[in-house]
Every structure is written in C-alpha cells, then in structure tokens.
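> Just a sequence and a predicted model for now, questions to come.
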Amino acid sequence: MSEKYTPADVASHKNDENGLWIIIDSGVYDVTKFVDEHPGGSKILKRVAGKDASKQFWKYHNDSVLKKYSPKLKIGEVKDAAKL
C-alpha cells in the first residue's frame, strides 16, 4: 500500500458526503462503510472522523482489532509533514 495522505486530506473526509476517514497511529482508515457495523455505534466514529483517533482507539481496543480490520479498512499512511 503506497497511498500517502496529509492530515488535511483526512480532515476533508469527516462527513457522510465526503466519507469518513480516521488516522490510527500513522495509518489512514476509511470507515465510511464500516460505521454502521461498529459495535460501539456510529456516533463514535462520526465524532472522530477526519481526525487522529489513535488515543480513543487504543483506549478501547487492542492490537488484534487493528490487525483484523486493517486489510478491509486501511487505505494508506499519513505523509510526513515537511520539515522546516
């Protein structure tokens, strides 16, 4: 997987019209089609859409959850910001 996204790219995907993307660690995940399947409810994913949800994710999940859903939901990685 070689797609690279900026945090601004992810931030533009925070509603049903544009899709729901989140960042977990450095991975970018498209949860648009998963939102209704999420065991914790859709509100939680909609609240963190377009943002880095790492802190919230790790608070309630372990590594096995990420491994299980990454093949289906991961669409790329966050680009390193330009160093000035």
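Arrived safely. Residues are numbered from 1 along each chain as shown.

> C-alpha only now, for contacts and for neighbours.
Fine.

> after the longest helix along the chain comes which helix or strand?
Across the chain, the longest stretch assigned as helix under DSSP state H is helix 63-73. Sequence-wise, the next helix or strand downstream of helix 63-73 (DSSP states H and E) is strand 74-78.

> any idea of the angle that following strand forms with helix 63-73?
Computed with axes from the mean of the first three to the mean of the last three C-alpha atoms, to 10 degrees, the direction of strand 74-78 lies at 100 degrees from that of helix 63-73.

> try this one next to it:
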Amino acid sequence: MSKEFTINEVATHKTADTGMYIVIDNGVYDVTKFADEHPGGAKILKRVAGKDASKQFWKYHNEGVLKKYTEKLKIGTVKEEAKL
C-alpha cells in the first residue's frame, strides 16, 4: 500500500483491462474489483477511473465510508511532483 503514483500513472488506469484507479484526497484506490459491488453502480466508477474523484466522492459519502474501504482498496498515494 505504500506505492507512490504520479497523476499521469493513475490516468493510465481507467479501464477494467488496465485496472481502474481513482484518487481521493491524495490516496490512490484500485476500484476494479469493487465496481460491480458499488451501491451507486459500476458506471459511476468507470466515469471517474483514472482521475481525481475527491469532489464527487465527498458529495455523496462521509468519512466513515472512506475508512470502511481504505484497507481493502487503497494501494498508494499521489506523490508530489516537482514544480518548475
């Protein structure tokens, strides 16, 4: 779970074939296997796969939901990229 990803690396994981990763508050989550279990449907997760989904996540969920799934789905964090 300690792997660091760039935003560009996360962006390459947007289909079931490559794995569907989303970012929520700097955490990277693999939702590939969870998509079919998602109460709101897989379509919603497919729409945000490969992107920062923080805004959409917090609109519909509270911190308890994130805590519940963090151990199962979190695979790393987004690393700070050097600013030029």
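Thanks, I have the structure now. If you're wondering where the values come from, they're calculated on a predicted model, not measured in any experiment.

> Structural similarity score between the chains, please.
The TM-score (TM-score structural alignment, normalised by the length of the first structure) is 0.98; 84 aligned residues with a C-alpha RMSD of 0.6 Å.

> rewinding a little: can you point out the buried residues in the longest helix of the first structure?
Across helix 63-73 of the first structure, burial judged by 16 or more other C-alpha atoms under 10 Å covers residue 73.

> quick one: that helix to the second structure mean distance?
In the superposition with the second structure, the average deviation recorded for helix 63-73 of the first structure is 0.2 Å (mean C-alpha distance after the TM-score superposition for the first structure).

> Quick check: which element contains the residue nearest the centre of the second structure?
For the second structure, the residue sitting closest to the mean C-alpha position, by C-alpha atoms, centre = their mean, is residue 22 at 2.0 Å. Using DSSP H and E, residue 22 of the second structure falls within strand 19-24.

> Give me the mean distance between the next helix or strand after that strand and the first structure.
Counting by DSSP H and E, the element after strand 19-24 of the second structure in chain order, helix or strand, is strand 27-30. Superposed on the first structure, strand 27-30 of the second structure shows a mean distance to its aligned partners of 0.1 Å (mean C-alpha distance after the TM-score superposition for the first structure).

> coming back round to it: how much does the strand holding residue 22 of the second structure deviate in direction from helix 63-73?
Using the same axes, to 10 degrees: strand 19-24 of the second structure against helix 63-73 is 140 degrees.

> Surely residue 11 of the second structure is in contact with residue 52?
No: Residue 11 of the second structure lies out of contact with residue 52 (C-alpha atoms under 8 Å); the separation is 9.1 Å.
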